[in-house]
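Novice: Build me a model:
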Amino acid sequence: MWGTPVRVISLVAQVPQDAALQQTLWVLDAMRDGPSLAPLPAGSRVTLTLLADGTIQGRGPVNNYFGEYTLEGQELVFGMIGATEMAGSPVLMDREARYFSDLHEVRSYAIREGVLTLTDSEGTSLLLYHAEGSPA
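Specialist: Down below sits the predicted model:
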């Protein structure tokens, strides 16, 4: 007799996978503010979802928005963006205008450790998101 049998369940560590670019609800953590990225104020919730049919939808600082995008490899370009027409404070309306402007400047993306970074043609980070459910 060799003793009590032991069953090994798993010796492999679970490595979290990065979220997929498409069909994921991305929540904005930081956006360009001059030459650097600045975190969004507490209580702000700006979202982006890229759907498999080449359209986007999300929530800006004030309005819901929608539009189109093209994707080839790591290259990502947003087309026309439409939005609802709700009014907000001048600060929020300015932030929303800058957000939409930054989306139009996006030319590529990277996803690392659950963080989506959208960059311009020179590789400058414009917008930083986390996948819904991931730590901020």
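
Novice: hey, let's count contacts and neighbours off CA atoms from now on
Specialist: Fine.

Novice: Tell me which other helices or strands whatever helix or strand Leu116 lives in touches.
Specialist: Assigned by DSSP states H and E, Leu116 falls within strand 115-119. Applying 3 or more Cα pairs under 8 Å, 6 or more residues apart in numbering; DSSP states H and E, we find strand 115-119 packed against strand 108-112, strand 125-131.

Novice: Of all those, which one comes closest to Pro16?
Specialist: With respect to Pro16, and counting by Cα to Cα, the nearest of the helices and strands packed on strand 115-119 is strand 108-112 at 10.8 Å.

Novice: Can you spell out which helices and strands pack onto the closest one?
Specialist: If you count contacts as 3+ Cα pairs under 8 Å, 6+ apart, strand 108-112 packs onto strand 75-83, strand 115-119.

Novice: To check against the first, give me the structure of this:
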Amino acid sequence: MKPALLLPAVLVAFGLTACGEDEGSQSEPTVAGTTPGTPVPGSTVPGTTTPGTVPPTGSTVPTTGSQPGGPDPTPGIGGQPGYPDPLAGHTFLSTGAAGFTLVDGSTITITFDGTRIGASGGCNQLGSVWLLDGDRLVVEPMWQTEMACAEPLMQQDTWLADLLASSPTFAVDGDVLTLAGDGGTLTLQDQETADPDRPLEGTKWEVDSLISGDTVSSVPAGAGLPTFTFTDGEVGFFNGCNDGGGPYELDGSEITFGDLITTLKACRRDAGSTEGAVMAVLDGTVTFEIEAGRLTLTNGDVGLGLRAAD
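Specialist: Sure thing, here's the model as predicted:
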């Protein structure tokens, strides 16, 4: 399953700047979002969470907003569209770099979706529009969020932004993308190979975010981490306080839960609120979506964000 590009939307008032521009030259179109990083604990971050993005403990993050504007796609060399199949609709994950040392444990992500490009060096989200000019990837001036992260990750964000802004050469060999530009060379692999979609059944899933309306919140620190396992029509779970289980049926992208039973242990406040949020989602039929190691369960205006525990 190819993930959709998520270009979040935060207004300039929340601190967005265009890469390579000073504050006085910021343009009106704005973009925002949250990306994997290490924000200050307990902070509240405007933006949109994406697959793989976990809000800091105790934070609440809005999930809606507008996306930045940009020019329509322009033809590439020879009159052909500038968005060929090797890039369009694909997300690539870093596997190595030359001229820059990638932060241990981090992953650079670049997503091409139609005219849009989204990227992250492991902290902030970058967004713009793109086209191809011969063997060069041309990226319009980029916007980025301004979350506070560990200094090495912020430096990696800057290096990535500079590389993309330099109109790097690109080469695709099978599922491997290589970009070479100012500051070095970045090698990436298609996410479908590097980090394929996990199966719903047989995977242990951990809840790391609670969805309510237009907000996504992390699981309260005082609650246990809820978990789910789906196996042959039977679901077993821990809802943050009590253990439970029961039958379910799959129909395309929907899961219909039957009568679920749980233990009846008394819960502390945080555990109790987490239990309530989890059980509200498991009422009747829910839709599910899997992207790489992320599972999202949605039931009306409530839902759960889960990660594969592997």
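
Novice: Mind telling me the TM-score for this superposition?
Specialist: In this superposition the chains share a TM-score of 0.77, using TM-score structural alignment, normalised by the length of structure 1; 120 aligned residues with a Cα RMSD of 2.1 Å.

Novice: Contacts for the strand holding Leu116 of structure 1, please.
Specialist: 21, 26, 105-111, 125-131 (Cα atoms under 8 Å, 6 or more residues apart in numbering).

Novice: quick one: which two of those residues are the most distant?
Specialist: Glu105 and Ala131 (21.3 Å).

Novice: more crowded one of the two?
Specialist: In this view Glu105 of structure 1 and Ala131 are compared by other Cα atoms under 10 Å, and Ala131 has more residues nearby, 24 against 17.

Novice: follow-up on the earlier one: pick the most buried one from the helices and strands packed on strand 108-112 of structure 1.
Specialist: Of all those, strand 115-119 carries the top mean neighbour count, a mean of 22, counting by mean count of other Cα atoms under 10 Å.

Novice: counterpart of that strand in structure 2, which residues?
Specialist: Matched against structure 2 by TM-score structural alignment, strand 115-119 of structure 1 falls on residues 294-298.

Novice: same thing with stretch 63-82 of structure 1?
Specialist: Aligned using TM-score structural alignment, stretch 63-82 of structure 1 spans residues 242-261 in structure 2.

Novice: element containing Val235 of structure 2, please.
Specialist: Counting by DSSP H and E, Val235 of structure 2 is found in strand 234-238.

Novice: post-alignment, that strand versus structure 1, mean distance?
Specialist: Here the mean offset of strand 234-238 of structure 2 against structure 1 after fitting is 0.7 Å, by mean Cα distance after the TM-score superposition for structure 1.

Novice: Longest helix in structure 2, please.
Specialist: helix 151-165 (DSSP state H).

Novice: what stretch of structure 1 does it fall on?
Specialist: Helix 151-165 of structure 2 lines up with nothing in structure 1 when matched by TM-score structural alignment.

Novice: what comes up buried for the helix or strand that contains Val172 of structure 2?
Specialist: Using DSSP H and E, the element containing Val172 of structure 2 is strand 169-173. Residues of strand 169-173 of structure 2 classed as buried under the neighbour-count rule (16 or more other Cα atoms under 10 Å) are 169-171.

Novice: Packing partners of it?
Specialist: Where contact means 3+ Cα pairs under 8 Å, 6+ apart, strand 169-173 of structure 2 is packed against strand 136-139, strand 176-181.

Novice: Output those as TSV; include the columns distance to Phe237 of structure 2.
Specialist: Formatted as TSV, these follow (distance: least, Cα to Cα, whole Å):
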stretch	distance to Phe237 of structure 2
strand 136-139	45
strand 176-181	38
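
Novice: Can you say which of the helices and strands packed on strand 108-112 of structure 1 is nearest to Val91 of structure 1?
Specialist: Nearest to Val91 of structure 1, of all those, is strand 75-83, at 17.5 Å by Cα to Cα.
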